[in-house]
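In: A predicted structure for the sequence below; I have some questions about it.
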Amino acid sequence: MPISTIGDIQQHFLSSRNTSSMKSELNTLVQELTTGQASDLTSHLGVSQSELSSLDRQLQMLARFNQSNTETGQLLSTMQIALDNIEQHRADAGGTLLIISDSSTLSQISDAGRVALSGFEATVQSLNMRSAGRSMFGGADLDSNPLAPPGDMIDALKTTVAGLTDVGDITTAIDTWFDVAGGGFDTIGYQGDAAGFVQRPIDASQNVEIQIRADDDTLKDTLKALALGALAGDTDLALSTQSRQTLQQQAAEDLFSVAAPLASVQGRLGYAEGQVEEASVRNSAQEASFGIARNTLVSADPFETATRLEAVQLQLETHYTLIARLSRLSLTEYLR
């Protein structure tokens, strides 16, 4: 009868392979018990792999929406800050111009004009503010400043009213510059996109449209009233003191008249902020739901894993014990 033998070297290799295999399985089970997730998802899921792939796609899409909504929220928040600044300058200039009366001196008129000019410049700067390097009030044009430098617009307006002395003619000329299509504001003042608005996706089925540009009628009326107050106080223009007083009184009325429409613009922006916030809440709820479903699919049974871990640990300990005993076997030991 033939006798099968295993050489010492071959036995060493077999022992090392078994040890390595058990250690690898032990490490895998420790990882599964620690993370709660099966290490071999292919065998763990079986036919449910397509369900996991679908959940992963949904989670990736929601993550993109969440990132986009965060950026959109920051954009809208910065736009609100710009509108708050404009409202503050409108109120300051309006309050200063309101003091002008028929008894106001040229010096007082000039001071009020400087306040109005400062408000005009600050309003233009606010509308030219950027969020993440992109223009906010230029419609679909995210690169250009929506408004020309304030000095350029004031110079153009001064040229428009130069030589006019009648209050009605001056206000009509300024109205025409700002309001008539193809007029000074359209050709010199506004440099953004005049046709469209910024649209941003907030979930799988809804976009938010930011319908506020620097050529919005309310914002133009604000700029127009500030410009009127500034020009009335400009000593370069040959105007009588009475005309200056009348123009600044008109500018004060216009600035207070635009307060409610300006608040409405802020309300429209606030509505867009609410849409983004509601979509973010919905997306977060869906993300949590899909995350729970995914964890259920890929999770390893902790009781089963712990049982297997204990079994492999015992097997490895037994293996080491046998190796130790085999290493002590010799003819001398047997003869003892």
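Out: Cool, the structure landed.

In: switch to C-alpha atoms for all contacts and neighbour counts from now on
Out: Noted.

In: And the helices in the stretch 51-200 of the chain?
Out: 106-127, 150-161, 167-179, 184 (DSSP state H, counting those that start in this stretch).

In: another one to put next to it:
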Amino acid sequence: MLTTQHIAANSLRDNASAGVRARIERLTMEMGSGRTSDAGRALASDFSEVSRVVHGLRTLETRAAALSGAEMWLEGGQAGLDAVARSSERLDETLQVALAPGDTPQFDQAAGVARAALTDMASALSQTHDGRAVFGNGSADGASPVDLEVLLAETAAIAAAAPDAETMIRDLEAYFAPGGNVERGALGDFPADPAVFPLGDGDAISMPFSAREDAVRSVLLTASIVASLPQAGFALTGADVETLRAEMSARGVGDRADVATLQGRMGAVQSRVADRVEGLEAARLTLEGQKNDMLAADPYETATRLQEAMTKLETLYAITARRSRLNLTEFLR
């Protein structure tokens, strides 16, 4: 018959075997991972150095996230300028036909294409990243950096007030120039300072572009000159047609060259960001190596402790089996 002493002894053995099994499982994981499960034992209870390394890794993660955001911002900017350049090229192709010498100028067709180009450009320049305007110096108010409605209305008013093509073009140039009225209306609704991605320790990546860049103003100006022709306050004949032909023939190529130069500036920033990312990855691998070295398990010691635990478990099982046989014999009596 089982006594209270038998039950207590069996309970102790069960607890002991459960503890040994847990130890075997832990040691087996150490063998597989190569890292100790007892950081305090590995570090002799001195966590200061590993804390420094862990803090360094977290700092690198934060910087890597900021650099990733900067990379996506710049990629979006490049894509936007690609779209602007394509719109400029389509308009230029239309102008070459519409204003070809010897043919009747097709101003209405050209103006329609120019308005479509302005719409496409404004859309390309209105993209956002994490709710911040890429070409609006990081503005988060949801407004487009290019207010197309205001732009069309103000440029149409300038065209309507001009007595000839030469005056209209010069007045539109003044409108789009740095400090011009475009900055108080169509291009005025976003911060003046560039968007910045802080990296910590006083370091940061600044985004060197917005819808107020000279290259952007130039393509918008060219499209606006053509788009506003139907509202012109003068007859589009004779000297005015020749002025427009001469003016427009040189603008398209120059505009796209300016956009390409701006993209080159952005590319230089992308290169610096890529260098930072590469440097952070090298630093991360170094710190990870230091952390692994601190927390590495000695494979020989782990194997020895694992063998001892397995031997102990086998002994407990043997004792349990032997006691079970004795208990059965005693019961049969």
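Out: In hand now; what should we look at? Bear in mind the structure is a predicted one, so any value in this text is a computation, not a measurement.

In: which of the helices of the stretch 51-200 of the first structure sits most buried?
Out: Mean neighbours per residue, mean count of other C-alpha atoms under 10 Å, is largest over the helices of the stretch 51-200 of the first structure for helix 106-127, with a mean of 22.

In: Need the counterpart of residue 61 of the second structure in the first structure.
Out: Aligned against the first structure by TM-score structural alignment, residue 61 of the second structure finds its counterpart in residue 63.

In: Share the number of residues neighbouring its match, please.
Out: When neighbours are counted by other C-alpha atoms under 10 Å, residue 63 of the first structure registers 15.

In: Next up, the contacts around it.
Out: Residues in contact with residue 63 of the first structure (C-alpha atoms under 8 Å, 6 or more residues apart in numbering): none are found.

In: Residue 298 of the first structure: which of the helices of the stretch 51-200 of the first structure is closest?
Out: Among these, helix 106-127 comes nearest to residue 298 of the first structure, with 50.7 Å by C-alpha to C-alpha.

In: Report the inter-axis angle for the closest one versus helix 150-161.
Out: Helix 106-127 of the first structure runs at 130 degrees relative to helix 150-161, counting by axes from the mean of the first three to the mean of the last three C-alpha atoms, to 10 degrees.

In: Check which helices and strands helix 106-127 of the first structure sits against.
Out: Contacts defined by 3 or more C-alpha pairs under 8 Å, 6 or more residues apart in numbering; DSSP states H and E place helix 106-127 of the first structure against helix 49-98, helix 150-161, helix 217-232, helix 241-257.

In: Looking for the alignment partner of residue 143 of the first structure in the second structure.
Out: By TM-score structural alignment, residue 143 of the first structure lines up with residue 141.

In: Measure how buried its match is and give me the count.
Out: Counted by other C-alpha under 10 Å, the residues lying close to residue 141 of the second structure total 12.

In: and it, how far is that from residue 195 of the second structure?
Out: According to C-alpha to C-alpha, to the nearest Å, residue 141 of the second structure and residue 195 of the second structure sit 14 Å apart.

In: And residue 283 of the second structure, what's its match in the first structure?
Out: Matched by TM-score structural alignment, residue 283 of the second structure corresponds to residue 286 in the first structure.

In: if I pick its match, what's in contact with it?
Out: residue 62.

In: nearest residue to the match of residue 143 of the first structure other than its sequence neighbours?
Out: residue 132 (7.9 Å; C-alpha to C-alpha, 6 or more residues apart in numbering).
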